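Asks: Sequence and predicted structure below; questions after.
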Amino acid sequence: MPHVYSADGTSIGYDRLSDAGPVLVLVGGGLDDGTENRPLGEHLASSFGVVNYRRRGRGDSDDGQPYAVEREIEDLAAVVDAAGGRAHLFGASTGGALALEAAAAGLPVDRIAVHEVPYQVDEAMVAAWQTYRRELDEVLDAGDRDQALRLFMLLAGSSEQDVAGAQAAPVWPALRALAPTLRYDAACLGDGPPPAHRLARVRQPVLLTTGIAVDPQMAGLPVDFFGAAADAAAAALPDARRDTVEVAGHVADPAVLGPILGTFFAG
């Protein structure tokens, strides 16, 4: 698999799924080793030159330290440069926050689509987010990856039963390996609410999509959590459009989301 080197020398792995048209770079979300977006990329590969990369600390990408959101923006810049110098972006969940930060920083990107970015807009959720960030730092500094994962799942609306089931599942060791990157996703979301002053710098067209219902594994979240977050972000963006996808689930069905994205990126 090919790699690029970021500005700080960190090696970032990526896959070029096709060369069919304008470049489209997929940006993964929390606890994603680069596999989550791949089905969507394959769905869009007949119309776009799809590039799916692994964010630093995930999969075959290195984890250069010290971490900063600016380093992740440089990683994405290196991927875009290797793909031809300009690209559309699709960001899933916290990957959407990173995509918007990259656009605000001036990366050479065209259209941007994000799905269910978990910005916090409710006062109680903002307080919970700030507590989570503090506790996440504490447990990761102590080397307790299991507790880091539990904190993340509970914040994301999972029940104690859901957490116990996940911990007993075969996927748990892979999630433990990714647990340190939860701090990176938290940094991309910052204080919790949409960063209106930075989003105002994003002049490209932005599509914000959300599902029609909350993922069953996130049932503890407030009603319309992702919709409210997307509406707040859209209000801060100069050229935003909103769409609701007819699926229930944080990872949208490529067969449903794919055509919406295809139309948007085609202009």
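Replies: Yes, it's here.
Asks: make it CA atoms for all contacts and neighbour counts henceforth
Replies: Fine.
Asks: report the longest helix in the protein, please.
Replies: helix 123-141 (DSSP state H).
Asks: So which elements touch whichever helix or strand comes after that one?
Replies: Under the assignment DSSP states H and E, the closest C-terminal helix or strand after helix 123-141 is helix 145-155. Judged by 3 or more C-alpha pairs under 8 Å, 6 or more residues apart in numbering; DSSP states H and E, helix 145-155 is in contact with helix 123-141, helix 160-168, helix 172-178.
Asks: Please point out which parts of helix 145-155 sit buried.
Replies: Buried residues in helix 145-155, counted by 16 or more other C-alpha atoms under 10 Å: Arg145, Asp146, Gln147, Ala148, Leu149, Arg150, Leu151, Phe152, Met153, Leu154, Leu155.
Asks: ranges for the strands of this structure?
Replies: With DSSP state E as the criterion, the chain has strands at 3-5, 11-16, 23-27, 49-53, 87-92, 109-115, 206-213, 240-248.
Asks: what about the ones you listed, which gets the closest to Trp172?
Replies: Comparing the strands of the chain by their distance to Trp172 (C-alpha to C-alpha), the top pick is strand 87-92, with 21.1 Å.
Asks: and that closest one, how far from the chain's centre?
Replies: Centroid separation for strand 87-92 versus its chain: 10 Å, with C-alpha atoms, centre = their mean, to the nearest Å.
Asks: Show me the contact partners of that strand.
Replies: 22-29, 37, 80, 96-99, 108-117, 251, 265 (C-alpha atoms under 8 Å, 6 or more residues apart in numbering).
Asks: now stretch 190-206
Replies: Here stretch 190-206 has contacts from 100-101, 103-104, 109-114, 119-121, 126, 129-130, 229, 232-233, 236-241, using C-alpha under 8 Å, 6+ apart.
Asks: what do you get if the cut-off is 7 Å, keeping everything else the same?
Replies: Residues outside stretch 190-206 that contact it (C-alpha atoms under 7 Å, 6 or more residues apart in numbering) are 103-104, 110-113, 119-121, 126, 129, 232-233, 236-241.
Asks: What of stretch 161-169?
Replies: Looking at stretch 161-169 with C-alpha under 7 Å, 6+ apart, the contacting residues turn out to be Arg150, Met153, Trp172.
Asks: Please name the nearest non-neighbouring residue to the last one.
Replies: Spatial nearest neighbour of Trp172, chain neighbours left out: Ala166 (6.4 Å); criterion: C-alpha to C-alpha, 6 or more residues apart in numbering.
Asks: put this beside the first:
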Amino acid sequence: MSDDTDTARTSGPPSAAATACATATVTTARGDRVTYDLRGTGPAVVFVAGAGPFRAVDPVTTRTAEILAAAGVTTVVYDRLGRGDSPAAGRLDLDRELDAVAAVLDVAGGPAVLCGHSSGCAISLRAADRGLPVLGLALWEAPLESGAGETAAWAAEIERRIDAGDLEGATEHFMKDMPPEWLAGAKASPEWPAIAASVVSQRADAQALTWATRALRDGELSGIQVPLLAMTGTRTFPGMPEAAADLASAVPDGTAETVAGADHSWDPEAMGDRLARFVLE
């Protein structure tokens, strides 16, 4: 893997030195170029986004990474394949996304904690299951409340629509069980064409969720031997706390907790504090 620094910049308070941010790219084993922000020194956390977000539109994760860096943690926030500054063509499946995770773990300096958000939780679980150098899993609101068969059918329809070139339809289907105002807001936005175009990156999410819901139900997750912290917000959606409890129970060293947050997003200060304790203690 190659690593080419593009720019460096410094964040502001609380500690400019601790939160200095180097933006660079790393090339995966398949030749994809992944852009990331690297901050801090010490034990590492790599943030794995769910469906949609990337660095330029995700200030919550950036702020959390700054807080962690100031606490003595190395953080890597990267744009997933096909998003933001990590453009990628062709079939963006789960195996290809896991190669990107492997590349950013290498950037982090070796074994690290993966912090997954939403469907990024399933990608993180699969990375640990595949034997990538994962020291722990901090998972925020993993959407694993549906049955394995239902999830597989949902994912297959998303892939079918992507393969047919119906990117708006694929996006609508991906979001069908989310609050309806989310889809309505996306479609009303001038960014809707770009949002729909980015659904090609969500093939990996759909495949990861298919695997994770089945693995959760059939006991396959018991082979994950690293500590797992399954978190939900103080205001969340039906089924999320139960899914977190099921996930924590499915692994040998799992914990389910509530952390300040709402509407599928965490509070950066609360999350930064909880992740620092998870990594450093």
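Replies: Arrived safely, thanks for sending. Source: prediction; values computed, not measured.
Asks: Work out the TM-score between the chains.
Replies: The TM-score (TM-score structural alignment, normalised by the length of the first structure) is 0.86; 253 aligned residues with a C-alpha RMSD of 2.1 Å.
Asks: and the strands of the first structure, which is most packed in?
Replies: strand 23-27 (a mean of 28; mean count of other C-alpha atoms under 10 Å).
Asks: Give the aligned range of it in the second structure.
Replies: Per TM-score structural alignment, the counterpart of strand 23-27 of the first structure in the second structure is residues 44-48.
Asks: Then stretch 82-91 of the first structure?
Replies: With TM-score structural alignment as the criterion, stretch 82-91 of the first structure aligns to 107-116.
Asks: Check the offset of that stretch from the chain's centre.
Replies: For stretch 107-116 of the second structure, the distance to the chain centre is 12 Å (C-alpha atoms, centre = their mean).
Asks: Next: stretch 257-267 of the first structure.
Replies: With C-alpha atoms, centre = their mean as the basis, the mean position of stretch 257-267 of the first structure lies at 18 Å from the chain mean.
Asks: cool, and stretch 184-195 of the second structure?
Replies: 22 Å.
Asks: Please identify the buried residues of that stretch?
Replies: Ala186, Lys187, Trp192, Ile195.
Asks: any chance of these in a markdown table, plus distance to Glu269 of the second structure?
Replies: Converted to a markdown table, those look like this (distance: C-alpha to C-alpha, whole Å):
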| residue | distance to Glu269 of the second structure |
| --- | --- |
| Ala186 | 28 |
| Lys187 | 31 |
| Trp192 | 31 |
| Ile195 | 28 |
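Asks: And those, which two are furthest apart?
Replies: So, those by C-alpha to C-alpha: farthest apart are Lys187 and Ile195, at 8.7 Å.
Asks: What's the local residue count around Gly84 of the second structure?
Replies: 18 (other C-alpha atoms under 10 Å).
Asks: now Ala127 of the first structure
Replies: Ala127 of the first structure: 13 neighbours (other C-alpha under 10 Å).
Asks: Look up how far Leu136 of the first structure lies from it.
Replies: 14 Å (C-alpha to C-alpha, to the nearest Å).
Asks: With Tyr67 of the first structure instead?
Replies: In terms of C-alpha to C-alpha, Tyr67 of the first structure sits 15 Å off from Leu136 of the first structure.
Asks: Equivalent analysis for Val171 of the first structure, please.
Replies: Val171 of the first structure is 21 Å from Leu136 of the first structure, by C-alpha to C-alpha.
Asks: Gln207 of the second structure pairs with which position in the first structure?
Replies: Using TM-score structural alignment, Gln207 of the second structure pairs with Ala187 in the first structure.
Asks: Check the gap between the closest residue to its match other than its chain neighbours and Thr94 of the first structure for me.
Replies: Closest residue to Ala187 of the first structure apart from its sequence neighbours, by C-alpha to C-alpha, 6+ apart: Val69 at 6.5 Å. Separation of Val69 of the first structure from Thr94 of the first structure (C-alpha to C-alpha): 12 Å.
Asks: for Pro195 of the first structure, same thing?
Replies: In terms of C-alpha to C-alpha, Pro195 of the first structure sits 13 Å off from Thr94 of the first structure.
Asks: Mind checking which of these two has more residues around it?
Replies: Thr94 (27 against 18).
Asks: That one contacts Asp32, correct?
Replies: No - using C-alpha atoms under 7 Å, Thr94 of the first structure makes no contact with Asp32, being 10.2 Å away.
Asks: who's in contact with the aligned residue in the first structure for Met231 of the second structure?
Replies: Alignment note (TM-score structural alignment): Met231 of the second structure maps to Thr209 of the first structure. Applying C-alpha under 7 Å, 6+ apart, we find Thr209 of the first structure in contact with Val114, His115, Glu116, Arg242, Asp243, Thr244, Val245.
Asks: Pick the one among the residues you listed closest to Asp141 of the first structure.
Replies: Among the contacts of Thr209 of the first structure, and counting by C-alpha to C-alpha, the member closest to Asp141 of the first structure is Glu116, at 28.8 Å.
Asks: Number of residues surrounding the counterpart of the closest one in the second structure?
Replies: By TM-score structural alignment, Glu116 of the first structure lines up with Glu141 in the second structure. Using other C-alpha under 10 Å, Glu141 of the second structure has 27 neighbouring residues.
Asks: Could you do Glu160 of the first structure as well?
Replies: As a burial measure, Glu160 of the first structure scores 12 neighbours (other C-alpha under 10 Å).
Asks: between the longest helix of the first structure and helix 145-155, what angle do the directions make?
Replies: Taking axes from the mean of the first three to the mean of the last three C-alpha atoms, to 10 degrees, one finds helix 123-141 of the first structure and helix 145-155 inclined to each other by 170 degrees.
Asks: who's in contact with helix 123-141 of the first structure?
Replies: With C-alpha under 7 Å, 6+ apart, helix 123-141 of the first structure has contacts from Gln120, Gln147, Ala148, Leu151, Pro180, Ala186, Gly192.
Asks: And the third one, how close does it get to Gly57 of the first structure?
Replies: When you say that, I think you mean Ala148 of the first structure. 16 Å.
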